[in-house]
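Enquirer: what shape does this take:
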Amino acid sequence: MPDFVKDNHLFHNPVEFAMSKIGGTYKMPILWRLKDKKWRFSELQKSLSHASDRMLSKALKELVEDGFVTKEIFPEVPPRVEYTITDRGQKAIPVIEMLRNYGLDLLQEFEVEHPKR
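Expert: Now for the predicted structure:
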């Protein structure tokens, strides 16, 4: 496949493009959590305690902009915000699951202690 440009960024292959959309430290864990239910920002914050508020907000904003997640703001005081995975986001779940399982296999092969499956 020839190189292509999207949003002023040069991509060399489709994997690179896909990783630009769901890769990084927080996007896949966010999508993984949203696969079964809606989450509020504070719940995601607690669940991803190693993520700063800024980085979590940035990842969520990008996922919303790219159509993997929807953000619903409820007009309450204080405002309540819920995030939900979209059909596009659901299509990424099998890929994330495969990568997760591969990572768990590698941990075992490299004899790294890890949580049970």
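Enquirer: use CA for all of it now, contacts and neighbours both
Expert: Will do.
Enquirer: residues contacting Asp3?
Expert: By Cα atoms under 8 Å, 6 or more residues apart in numbering, the residues touching Asp3 are Leu10, Phe11, His12, Asn13.
Enquirer: ok, 10 Å please
Expert: Asp3 is in contact with Leu10, Phe11, His12, Asn13, Pro14, counting by Cα atoms under 10 Å, 6 or more residues apart in numbering.
Enquirer: do Phe41 as well
Expert: Ser47, Asp53, Leu56, Ser57, Leu60, Lys71, Arg80, Val81, Glu82, Tyr83.
Enquirer: same check on Lys58?
Expert: Lys58 touches Tyr26, Lys27, Ser52, Val64, counting by Cα under 10 Å, 6+ apart.
Enquirer: structure for this one too, so we can compare:
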Amino acid sequence: MADFVYQGRVYYSPIELSMAFIGGTWKMPILLALRKGPVRYSVLRSIIPHITDKMLYSQLRDLEKKGMLTRQVYSEKPPRVEYKLTALGKRSIKVIDTLQAFGKHLMKTEKVAVKRQR
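Expert: Next up is the predicted model:
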């Protein structure tokens, strides 16, 4: 496949572009947390316990910028913010589910030690 440019960056394969959208430690867990419908910021924080506020905020903004989710602000006291998957975000869930299943397979076959939660 020929190289291509997206938003000023050269990509060498469609997989590389896909990973730019959903790759990294936190994007997939965020997208999975939104699979059943809109979720408030505080709920996302509790669903993804190891993420810092700064990282969650920056990843949400990046996913919003890439068109993977929308951010709805309600003018209430105190303000309420909900995040929701877009059609593009929903489409990524099938891919993430496949990657998750492969990861679980690797955990079994490679005898990965699972760290217990406290």
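Enquirer: TM-score for the pair, please.
Expert: Once the chains are laid over each other, their TM-score by TM-score structural alignment, normalised by the length of the first structure reads 0.93; 115 aligned residues with a Cα RMSD of 1.3 Å.
Enquirer: what about the strands in the first structure?
Expert: 4-6, 9-11, 39-40, 69-74, 80-85 (DSSP state E).
Enquirer: mean per-residue distance, the last one versus the second structure.
Expert: Once fitted to the second structure, strand 80-85 of the first structure is off its aligned match by 0.4 Å on average (mean Cα distance after the TM-score superposition for the first structure).
Enquirer: what sits up against that strand?
Expert: When contacts are defined by Cα under 10 Å, 6+ apart, strand 80-85 of the first structure is touched by residues 30-44, 60, 63-64, 67-75, 91.
Enquirer: now do it and strand 69-74, the angle between them.
Expert: 160 degrees (axes from the mean of the first three to the mean of the last three Cα atoms, to 10 degrees).
Enquirer: and strand 80-85 of the first structure, which residues are buried?
Expert: Val81, Glu82, Tyr83, Thr84, Ile85 (16 or more other Cα atoms under 10 Å).
Enquirer: kindly report the same for the second one.
Expert: By 16+ other Cα under 10 Å, the buried positions in strand 9-11 of the first structure come out as Phe11.
Enquirer: after superposition, how close is it to the second structure?
Expert: Superposed on the second structure, strand 9-11 of the first structure shows a mean distance to its aligned partners of 1.1 Å (mean Cα distance after the TM-score superposition for the first structure).
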